[in-house]
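In: sequence? don't have it. structure:
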């Protein structure tokens, strides 16, 4: 088991992005999101109730592999994750989408466990925690020059 964060942090930030690596060395982004049937997305309370949960989903829409969290948190409304590209909405607790281009699909899940002290652990033994945050996709040159010919 690999310790990730706390339920309180996920609820305060509304999502928590991290990077994992599979047994083949490939990296993937994962998002933790608050999951509670009674969650009010507009609530300003930062303290989760004792029965609030957390779910972990691979950070990509099932339609075109668009990242749900682009590094600034997952867009959410009324208990649904929103794909920023086409607007498909996924239930935060089940990962299922019943509208838009991704209708009829479900986000790939990642196994996590929440301890009695509300610490969230990665328990998907096919994955290894790499770091908090997304995959560094800046593969381009370090130059800031914008010279064009």
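Out: Structure received. Keep in mind the model is a prediction, meaning the values are calculated, not measured.
In: going forward, measure contacts between C-alpha atoms and count neighbours the same way
Out: Fine.
In: so who does the closest residue to residue 91 other than its chain neighbours touch?
Out: Leaving out its chain neighbours, the residue that sits closest to residue 91 by CA to CA, 6 or more residues apart in numbering is residue 80, at 4.5 Å. Counting by CA atoms under 8 Å, 6 or more residues apart in numbering, residue 80 touches 89, 90, 91, 92.
In: next, the one to line up against it:
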């Protein structure tokens, strides 16, 4: 088993469309991270194959244009292997993180290293420490608001 926290399975990411978790970065700040299906056979950095099933990739949960969250608690909006910014519609390749359209064109999402072993996804990035599944406000005390209204 790889070092690092077990996050989920590749099958669950594919079935649910994405996985959201919170981790603390090297500056002791909480970050939301998304894990999405990646159908290419190489990691986002062009490295070794992710796994035999096509794999997953992990990204910081915000658009590079205006820090808009992709997953607001309802999953990551995706179409044809691209992550869609819900605010302006910029689309990021799920495997490379690169955007070539809209307000975020020419940018790339910050990646978070994960590894897959026997179909299970593990956090492998030394810059992050797993805190909990879900968003920042979804910790043990629950969300800061019970409203289900989204804007």
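Out: That came through fine. If you're wondering where the values come from, they're calculated on a predicted model, not measured in any experiment.
In: TM-score them against each other, please.
Out: Taking TM-score structural alignment, normalised by the length of structure 1 as the basis, the two superposed chains have a TM-score of 0.82; 131 aligned residues with a CA RMSD of 2.1 Å.
In: show me what the residue nearest to residue 91 of structure 1 lines up with in structure 2.
Out: Matched to structure 2 by TM-score structural alignment, residue 80 of structure 1 sits across from residue 82.
In: any idea how far the equivalent of residue 36 of structure 1 over in structure 2 is from residue 132 of structure 2?
Out: Matched by TM-score structural alignment, residue 36 of structure 1 corresponds to residue 39 in structure 2. Noted for residue 39 of structure 2: a distance of 26 Å to residue 132 of structure 2, by CA to CA, to the nearest Å.
In: the strands in structure 1, which residues?
Out: 2-6, 16-22, 27-35, 53-58, 76-77, 80-82, 89-91, 112-114, 119-122, 127-132 (DSSP state E).
In: mean shift of the first one relative to structure 2?
Out: Put plainly, it is strand 2-6 of structure 1. On superposition with structure 2, the mean distance recorded for strand 2-6 of structure 1 (mean CA distance after the TM-score superposition for structure 1) is 0.8 Å.
In: whereabouts in structure 2 does that strand align?
Out: Per the alignment by TM-score structural alignment, strand 2-6 of structure 1 matches residues 5-9 in structure 2.
In: list the buried residues for the matching stretch?
Out: For stretch 5-9 of structure 2, burial by neighbour count (16 or more other CA atoms under 10 Å) applies to 6, 7, 8, 9.
In: and residue 97 of structure 1, how far from residue 104 of structure 1?
Out: From residue 97 of structure 1 to residue 104 of structure 1 the distance is 6 Å (CA to CA).
In: higher neighbour count, these two?
Out: Neighbours were counted for residue 97 of structure 1 and for residue 104 using other CA atoms under 10 Å; residue 97 has more, 23 against 11.
In: just give me the match in structure 2 for the more buried one.
Out: So, by TM-score structural alignment, residue 97 of structure 1 is matched to residue 99.
In: quick check: chain neighbours aside, which residue is closest to that match?
Out: Using CA to CA, 6+ apart and skipping residues adjacent in sequence, the residue nearest residue 99 of structure 2 is residue 92, 4.5 Å away.
In: and for that neighbour, the neighbour number?
Out: 26.
In: now swap in the one 10 residues further on and tell me
Out: Residues contacting residue 102 of structure 2 under the criterion other CA under 10 Å number 13.
In: one more: the one 3 residues further on?
Out: Here the count is done by other CA under 10 Å, and residue 105 of structure 2 has 15 residues near it.
In: same check, this time on the one 3 residues further on
Out: Using other CA under 10 Å as the criterion, residue 108 of structure 2 is surrounded by 17 other residues.
In: tell me how far the aligned residue in structure 1 for it lies from residue 20 of structure 1.
Out: Under the alignment (TM-score structural alignment), residue 108 of structure 2 pairs with residue 106 of structure 1. For residue 106 of structure 1, the distance to residue 20 of structure 1 equals 20 Å [CA to CA].
In: likewise for residue 53 of structure 1?
Out: Using CA to CA, residue 53 of structure 1 is found at 21 Å from residue 20 of structure 1.
In: what's the answer for residue 142 of structure 1, then?
Out: Between residue 142 of structure 1 and residue 20 of structure 1 the computed distance is 25 Å (CA to CA).
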